[in-house]
Structures are given as C-alpha cells and as structure tokens.
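Enquirer: From the sequence below, what's the structure:
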Amino acid sequence: MLIHPWDSTTEDEALDFVRANEFGHLIAAGRDREIPVVVPTQFVLADDRTILLHLARPNPIWTAMKENPTVLLSLAGDWAYVPGAWKALPGVEDPRMGVPTTYYAAVQLVCRAEVVTDPDGKAEILRAQIARLEVDGDLADPAEHARLLPGIQGLRLRIERVSGKFKYGGNADEPHRRHIAGQLAERGGPGDAAARRHLLRALDG
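Expert: Modelled structure (predicted):
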C-alpha cells in the first residue's frame, strides 16, 4: 500500500493496532493464479512475530499456500469520513474549497505460513484463540472435541515484515487537525471516536 511519510507509523504502533483488531483478510497469491485467495478470518497475535489461527480443511487457501507459503495478512479500521468543509478553518477559509478525505488505519503483515496438522498442535492453537476471546474460560478443552479436529487445520504465521499506515491528517497543520478533531467529537458517528483518538495521539504524543 502507498504510505506517505506523514502517514507512516512505527512497527510497535502497527502491532498495537493488530492486537486491538484481531480480524483481517489473509491473502495467498499461490503460483500462476489469475486472482489470489482471500480469506476473512479471526486470529491471535501470539507475540510480535507469531500469528495463530485455524481454518476449515476445504478452504482453498491451503492449496495456494502449498504453492507459495508467503502470505499477506491485511487489516484496516478506525475509519471516518471527513467532509471537505471540515478542512477549512471557520471564518478564515472558504469551506467550499476543502477537499474531502477518509481517515483510517491499516496494517499489512508479510508472513511465512506453517500449516499445523497434528491434533495436539491444532488444539494448542484453539486454546490460544479461546483464551483471548472467552475470558470466563468455562468451556471444555479443545482436546475434548477430538472428533472435530480433523475438519480443521491450524496455521502459524511467522511475521517477516510489518507495514503500518495511520492516515489521520498528518500532512495538515495543528489548527486544521484540532478543528477536525472537534468536528469528529461533535458528529459522534461510527468510527469518529477512534479516528479522533488517533488524530490527537499524533498531535499530543
């Protein structure tokens, strides 16, 4: 993806976003394919270099990963539309001349895929996912569902490269960005609070 210098983020900030948004699109290009295989999936960032997940055995992505184990995990979120008029300072600039845009965060992880087929390995991945999502933990251990394990395969992704983009008006000066932050707070629509937090963090951090 295109990342301007003013939109770039550190690897730590990008991984924090991944940790807070453990759902994305896993993309496998395979070899000599007309289009890649794209799978929306939940996952766990187990550590700064390891992602764990599982998928059904009939999923076409297994074949693509066998052809080429280098995959891309793509996430995007915390987006908010910014009307053109918001980018003009009241009483100073003509609101008709403001150029609208969309604020958003996006992270792409280039990974090496390792397929996990043994029952113990698959159960361990399921435990990690359940522990992240079910804080009560009052469930049977995945090993108790051994008869269902053949229907899935586990996946361990080794992160090789992290690219992060936080597009929150970094190319604008502080008065314009603070004005937009105020407009986001006033509108209060879906995504506005998250976008405003990113914008102010960049200003005040």
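Enquirer: rest of the way, CA atoms for contacts and neighbours
Expert: OK.
Enquirer: ok, and for stretch 125-135, which residues are buried?
Expert: Ile125, Leu126, Arg127, Ala128, Gln129, Ile130 (16 or more other C-alpha atoms under 10 Å).
Enquirer: My error: substitute stretch 5-17 in the last question.
Expert: Asp7, Ser8, Thr9, Ala14, Leu15, Phe17.
Enquirer: Pull the most distant pair out of those.
Expert: The span of the buried residues of stretch 5-17, defined through C-alpha to C-alpha, is set by Asp7 and Leu15 at 15.5 Å.
Enquirer: wait, which of the buried residues of stretch 5-17 is closest to Val99?
Expert: Asp7 (17.4 Å).
Enquirer: and for comparison, fold this next one:
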Amino acid sequence: MYIPEHFNETNSERISSLINGNSFGMLVTAPDGEPYVSHLPFIFDHTAGTKGKLLCHMARANPQWQHFSSSTEVLVVFQGPQAYVSPSWYSSPGVPTWNYAVVHLRGKPRLIDSEFELEALVERLTHVYESQMPNPWQANLAGERRTKLLNMIVGFEIDITTIQAKFKLSQNRPPEDRQSVVEKLGQSSNQTEVAVATLMSEMFDAEF
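Expert: Below is the predicted model:
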C-alpha cells in the first residue's frame, strides 16, 4: 500500500480501535498469482505474538483455506470510515480528495485442526458479537448437531508479521482547513461521513 509519510499511522491504540470497530475484513490470497478474496468477521488479539494475531473461521466449502501454507503469507484488509472532501471547504487552494482510514495486516496462517480449539474459537467469536445484543444468544451445541456444525467450518489464526495503517485525514492541510473539514463532515446526515469527522477530531483534538 502506498503511504505518504504524513498519512502513515503507527499509533497502536488507533490501529486496534479501527480494526475492532471495523472487524468485517477482507482476506486476500493469490494462489498461482490469481487474487482470491473472502469477506469475514475477525477477532484481533493485539497481545498475542510480537505484532498480534487474527482469529477467524470460514465455511469448509470455501476453497480459500486450501491456499494456506506455512511458507505463504496472506493479507487482511480492514476498511475504516471514508468520505469525499470538497476543496470548497478550504480557505486556501486545494483539489477534490477523499479522506479515509485503512489497515493492512500480513501474516502466516495456521489451520485450527483441534475440535476443542475450533469450538472455543466459535464461542469466542459468538461472545464478541452477541455481547452487544440485549438478549445474547447462547450456542448450547451438543451431540450430532454440534459435530455436524463444526465439520461445516474451518477455523484458522494468522500470526501477524507486518502492519500497515494509512489514515488519510487532511494532515497535509493547514489547521483551519482541517477544522473546516471536520465541521462540514460532522454536519452530514451520512453516518460514515460523521465517523470520519469524529476520527479527525480525535487525532487533532490537541490542535483544535
């Protein structure tokens, strides 16, 4: 990913926050040079290993898990909020552009073969997303149904080797232009645009 220095994000807390808030990522592999993409919900464990670990599962019928090998890295992309920025919002000359935040994680995948580990992974994923519900659903799987459902999925983890984060949020503009972009996007009826304004405010709060 092309990242000019002023858009390069290295703050681990902001990176983790973006991944956790936009955890439906894109898993990219390229067997024999042909790109293959799956859209999947991930858990990011930033405390595991040297750079963190991703946990996930996919349908066994999805052939992508067969692309995994100990010698090949995969790419996972997490897209944060994004919004068009008009040069009419600037007090100084500018051009139309786009503000956005995105994280690319590369790493070595490992299939989870143990049924015990796989069930624990499913329970962990379920807990993460069901904990936001007013009446969280409980799996309570047992017997043949449990075995059948677990056999229908493939669990895996990715040991992260490289983290790239690009937060393009008007850092190359004067403070008054950044403030204007925050105000314009913050007034939008589009919640994604409001999210960009919020992210910008968090980054530049000390200046404003």
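Enquirer: Pipe the buried residues of stretch 125-135 of structure 1 into TSV and attach secondary structure and distance to Ala143 of structure 1 per row.
Expert: Converted to TSV, these look like this (DSSP: H, G, I helix; E, B strand; the rest coil; distance: C-alpha to C-alpha, whole Å):
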residue	secondary structure	distance to Ala143 of structure 1
Ile125	helix	11
Leu126	helix	9
Arg127	helix	9
Ala128	helix	13
Gln129	helix	14
Ile130	helix	13
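Enquirer: Out of the residues you listed, which comes closest to Arg112 of structure 1?
Expert: Nearest to Arg112 of structure 1 among these, with distances taken as C-alpha to C-alpha, is Ile125, at 16.7 Å.
Enquirer: Residue in structure 2 paired with the closest one?
Expert: By TM-score structural alignment, Ile125 of structure 1 lines up with Leu121 in structure 2.
Enquirer: Surely that match is in contact with Gly155?
Expert: Yes: counting by C-alpha atoms under 8 Å, Leu121 of structure 2 touches Gly155, with 7.4 Å between them.
Enquirer: Find residues that contact each of the two.
Expert: Leu55, Cys56 (C-alpha atoms under 8 Å, 6 or more residues apart in numbering).
Enquirer: need the strands for structure 1, in chain order.
Expert: With DSSP state E as the criterion, structure 1 has strands at 23-28, 37-42, 44-47, 50-56, 70-82, 101-116, 152-167.
Enquirer: and those strands as TSV, adding distance to Ile3 of structure 1?
Expert: TSV is the format used below for the strands of structure 1 (distance: least, C-alpha to C-alpha, whole Å):
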stretch	distance to Ile3 of structure 1
strand 23-28	19
strand 37-42	22
strand 44-47	23
strand 50-56	24
strand 70-82	14
strand 101-116	10
strand 152-167	6
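Enquirer: Ok, which of those strands comes nearest Ala181 of structure 1?
Expert: Among the strands of structure 1, strand 70-82 sits nearest to Ala181 of structure 1 (C-alpha to C-alpha), with 10.1 Å.
Enquirer: Ala195 of structure 2 corresponds to which position in structure 1?
Expert: Per TM-score structural alignment, Ala195 of structure 2 is aligned with Ala194.
Enquirer: If you could redo that for Gly107 of structure 2, that was the one I meant.
Expert: By TM-score structural alignment, Gly107 of structure 2 lines up with Cys111.
Enquirer: The residue nearest in space to the middle of structure 1 - nearest residue in space that isn't next to it in sequence?
Expert: Within structure 1, one residue has its C-alpha closest to the average C-alpha position: by C-alpha atoms, centre = their mean, that is Leu75, at 2.4 Å. Ranked by C-alpha to C-alpha, 6 or more residues apart in numbering and with sequence neighbours excluded, the top spatial neighbour of Leu75 of structure 1 is Gly24, at 4.7 Å.
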